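[1] Below: sequence and its predicted model.
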Amino acid sequence: MPLEILTVPCLSDNYAFIAHDSESGETAVIDVPEAAPILAMLQERGWQVNQVLLTHHHADHVQGLDTLLESHSAKVVGARSDAHRLPALDIQVDDGDTVRIGGQTGHVIAVPGHTLGHIAFHFPDSKAAFTADSLMALGCGRVVEGTMPQMWESLQKLANLPEDTIIYSGHEYTQANGAFALTIEPDNQDLISRVEDIAQARAQDIPLVPSPLRLELKTNPFLRANEPTVQTALGMEDASPAEVFAEIRTRKDKF
């Protein structure tokens, strides 16, 4: 059976996720922006955490870990390349390694760009990818530590996952990302429809994360830098997709 995955709003606009394997009873938390809402949901379900999977070192993804571990004896998993600035890791992983939550196998994907040591976790049998601040709903993370070509390459890894993969990203930036996306593709009918749906959902305070990869491929400008319509809209018909991506990301930084 696929993992049962709960979305946990944290802080002002972060998300953590709880993934539970019903057959084994094992439970993992993916990122810990703050402990209280995660602990409350765990208590409600009666689940005990076995593992914590960390995507990257930024405080708004790890700062609740110590409090969580006070009541849950869990192994902490994170990138070997970032072990020096992550909380103490019990298990260090590299690109291509696997992790397990009960009977479900997850694949570690290195996605540098936002940070150099950022990783994602893809659980193919559950059609789930935990991408944090790499691929996001209608967006991607700022390129803080890496390079633009590096980030584009990372996004391509995620874009090449099966289209029915569900993307569990780290922030509720969807509405603002949609407003920006329309400046790149104002005539994209899939995007227009999505932005309308977003407005209705946010009016009811409904989370817009997770999102289907299939929808991201149709509407997310950061995945569409290789589309001729996007290249033409930017006047960059002769540019490489990585160069077009860099232009889109630069515009978003100033938006």
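    Perfect, I can see it now. Residues are numbered from 1 along each chain as shown.
[2] C-alpha only now, for contacts and for neighbours.
    OK.
[3] Could I get the full set of strands for the stretch 51-200 of the chain?
    For the stretch 51-200 of the chain, the strands defined by DSSP state E, counting those that start in this stretch occupy 51-53, 75-79, 91-93, 98-101, 104-110, 119-123, 128-132, 135-136, 139-140, 166-169.
[4] tell me the most buried of the ones you listed?
    Counting by mean count of other Cα atoms under 10 Å, strand 135-136 has the highest mean neighbour count of these, with a mean of 29.
[5] outside of that strand, which residues touch it?
    With contacts defined as Cα atoms under 8 Å, 6 or more residues apart in numbering, strand 135-136 is touched by 141, 155, 158, 167, 168, 169, 170, 171.
[6] Out of those residues, which is nearest to residue 93?
    Sorting those by how near they are to residue 93, with Cα to Cα, puts residue 158 at the top with 18.2 Å.
[7] do you know how far that closest one is from residue 110?
    Residue 158 sits 10 Å away from residue 110, going by Cα to Cα, to the nearest Å.
[8] Now the common contact residues for these two.
    Common neighbours of residue 158 and residue 110 (criterion: Cα under 8 Å, 6+ apart): none identified.
[9] my read: residue 105 touches residue 96, true?
    No. Residue 105 lies out of contact with residue 96 (Cα atoms under 8 Å); the separation is 12.0 Å.
[10] can you list the contacts of strand 135-136 in CSV and add distance to residue 63?
    Converted to CSV, the contacts of strand 135-136 look like this (distance: Cα to Cα, whole Å):
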residue, distance to residue 63
141, 19
155, 26
158, 26
167, 23
168, 19
169, 17
170, 14
171, 15
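[11] could you pull out the helices for the chain?
    Using DSSP state H, the helices of the chain run over 36-45, 59-62, 65-71, 148-159, 174-184, 189-203, 213-219, 228-233, 241-254.
[12] Are there helices or strands packed against the first one, and which ones?
    Contact analysis of helix 36-45 by 3 or more Cα pairs under 8 Å, 6 or more residues apart in numbering; DSSP states H and E lists strand 4-10 as its packing neighbours.
[13] gap between the strand it packs on and the chain center?
    Mean C-alpha position of strand 4-10 versus that of the full chain (Cα atoms, centre = their mean, to the nearest Å) differs by 13 Å.
[14] same deal with stretch 203-217?
    Stretch 203-217 has its C-alpha centroid displaced from the chain centroid by 12 Å (Cα atoms, centre = their mean).
[15] Buried residues, that stretch. List them.
    207, 208, 209, 210, 211, 212, 213, 214, 215, 216, 217 (16 or more other Cα atoms under 10 Å).
[16] Next: stretch 56-70.
    Going by neighbour count (16+ other Cα under 10 Å), the buried part of stretch 56-70 is 56, 57, 60, 61, 62, 63, 64, 65, 68.
[17] this is the other structure I want to compare:
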Amino acid sequence: MLSINPIPAFSDNYIWHLTRGGEHWVVDPGDAAPVIETLAGESLDGILITHHHLDHTGGIAALRARYQCPVLGPGSIDGVTQPLQSGDRLEILGLPLEVMDVPGHTLDHLALLLREPTDQGEKLHLFCGDTLFAAGCGRLFEGTPAQMHASLSKLGSLPPETRVYCAHEYTLANLRFAAAAEPGNVAVTNRLAEVQALRADDKITLPSTIGAELATNPFMRCHIPAVARRAAGQAGMDSADEVEVFARLRQWKDNF
């Protein structure tokens, strides 16, 4: 049975720890120390990387030196032993893994979709780094609004029950922005209350689901007239197409 658990790192990062059949993999280990502590003497069988930022890659060298494990991710990253690109299909933990390119936050950003067969059908697990956050998305450090909007649209086309494992605990701040961007959205109001309760107990707010993001994430709701009007009002302009709405939302959020 597949187990997926967060390893907290730095102030708000999560390194995802995947185990099945005695194998151990981690996603985006920005720091080696908490991974080594979590493994508690077990071996590490592999590392998955979504993009090149140091808080996602900083532990690669130490983990490879200790465990001699493969590192799968964008070929632009030092330490990657098996470069991945969009459309690749491979197997880890005895399960199929699909690679999707999702530029915007960075140009080399990948998302990784793990398929887990179950008695009820199939569970989908999405490791999306800093492209899609719970109720938000990453800043545009390298890509364009059009690229990020297309990447989010691609992820939004996955089945609504797909579990979303992003890499930061940003949910509360993101939902506060979502409430400002779409104040009439009851789903946002309800989710904000739930997340406030979780964070008051210092509990993780992840994973999310694609369905929850489509209902509450303003960056995935640029087609909603109320969101477009709010974004236009912040920019002092009339409503525009979805990419322009996204760009205005992202600029607003950057200064929120």
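    Now that the structure is in, tell me what you want to look at. This structure is a prediction, so every number in the text was calculated from the model and none was measured.
[18] still on that earlier bit, can you lay out the buried residues of stretch 56-70 of the first structure as JSON lines showing distance to residue 255 of the first structure?
    JSON lines is the format used below for these (distance: Cα to Cα, whole Å):
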{"residue": "56", "distance to residue 255 of the first structure": "25"}
{"residue": "57", "distance to residue 255 of the first structure": "26"}
{"residue": "60", "distance to residue 255 of the first structure": "23"}
{"residue": "61", "distance to residue 255 of the first structure": "24"}
{"residue": "62", "distance to residue 255 of the first structure": "28"}
{"residue": "63", "distance to residue 255 of the first structure": "28"}
{"residue": "64", "distance to residue 255 of the first structure": "31"}
{"residue": "65", "distance to residue 255 of the first structure": "33"}
{"residue": "68", "distance to residue 255 of the first structure": "36"}
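[19] which among those residues gets closest to residue 244 of the first structure?
    Ranked by distance to residue 244 of the first structure (Cα to Cα), the buried residues of stretch 56-70 of the first structure are led by residue 56 at 26.0 Å.
[20] my guess is that closest one meets residue 115, correct?
    Yes. Counting by Cα under 8 Å, residue 115 is a contact partner of residue 56 of the first structure at 7.1 Å.
[21] what's in contact with stretch 179-195 of the second structure?
    Contacting residues not belonging to stretch 179-195 of the second structure are listed as 171-172, 175-176, 178, 205, 215-216, 218, 226-227, 230-231, 249 [Cα under 8 Å, 6+ apart].
[22] make it 6 Å
    Stretch 179-195 of the second structure is contacted from outside by 175, 216, 227, 230, using Cα atoms under 6 Å, 6 or more residues apart in numbering.
[23] What's the match for the third one in the first structure?
    Same thing as residue 227 of the second structure. With TM-score structural alignment as the criterion, residue 227 of the second structure lines up with residue 230 in the first structure.
[24] ditto for the first one
    With TM-score structural alignment as the matching criterion, the partner of residue 175 of the second structure in the first structure is residue 178.
[25] For burial, what's the neighbour tally of that match?
    Residue 178 of the first structure is flanked by 23 other residues according to other Cα atoms under 10 Å.
[26] Now do the same contact list for it.
    Contacts of residue 178 of the first structure (Cα under 6 Å, 6+ apart): residue 195.
[27] Please tell me how far it sits from residue 246 of the first structure.
    Plainly put, residue 178 of the first structure is 18 Å away from residue 246 of the first structure if you go by Cα to Cα.
[28] and if you look at residue 7 of the first structure?
    Separation of residue 7 of the first structure from residue 246 of the first structure (Cα to Cα) stands at 31 Å.
[29] go on, residue 240 of the first structure?
    Residue 240 of the first structure is 10 Å from residue 246 of the first structure, by Cα to Cα.
[30] How about residue 31 of the first structure?
    Separation of residue 31 of the first structure from residue 246 of the first structure (Cα to Cα): 28 Å.
[31] If you count surrounding residues, which of the two has more?
    For residue 31 of the first structure versus residue 246, neighbours defined as other Cα under 10 Å are more numerous around residue 31 (28 against 20).
[32] aligned partner of the more buried one in the second structure?
    Matched across to the second structure, residue 31 of the first structure falls on residue 28, judged by TM-score structural alignment.
[33] Can you tell me, leaving aside adjacent residues, what's nearest to its match?
    Nearest non-adjacent residue to residue 28 of the second structure, counting by Cα to Cα, 6 or more residues apart in numbering: residue 56, 4.4 Å away.
[34] what residue of the first structure matches up with residue 211 of the second structure?
    Per TM-score structural alignment, residue 211 of the second structure is aligned with residue 214.
[35] do the same with residue 79 of the second structure
    Matched to the first structure by TM-score structural alignment, residue 79 of the second structure sits across from residue 88.
[36] distance of its match from residue 97 of the first structure?
    Using Cα to Cα, residue 88 of the first structure is found at 19 Å from residue 97 of the first structure.
[37] Count the neighbours of residue 44 of the first structure for me.
    Residue 44 of the first structure has 9 neighbouring residues, counting by other Cα under 10 Å.
[38] and it, what does it touch?
    Taking Cα under 6 Å, 6+ apart as the contact definition, residue 44 of the first structure lies against nothing.
[39] where's it relative to residue 9 of the first structure, distance?
    Residue 44 of the first structure sits at a distance of 15 Å from residue 9 of the first structure (criterion: Cα to Cα).
[40] Residue 128 of the first structure -> the second structure?
    By TM-score structural alignment, residue 128 of the first structure lines up with residue 125 in the second structure.
[41] Next: residue 142 of the first structure.
    Residue 142 of the first structure maps onto residue 139 in the second structure, by TM-score structural alignment.
[42] now residue 199 of the first structure
    Per TM-score structural alignment, residue 199 of the first structure is aligned with residue 196.
[43] ok so, going back, leaving out chain neighbours, which residue sits closest to the match of residue 142 of the first structure?
    Per Cα to Cα, 6+ apart, closest to residue 139 of the second structure is residue 105, 5.6 Å.
[44] What is the burial count for the match of residue 227 of the second structure?
    For residue 230 of the first structure, the neighbour count with other Cα under 10 Å is 21.
[45] do the same with residue 187 of the first structure
    By other Cα under 10 Å, neighbour count at residue 187 of the first structure equals 10.
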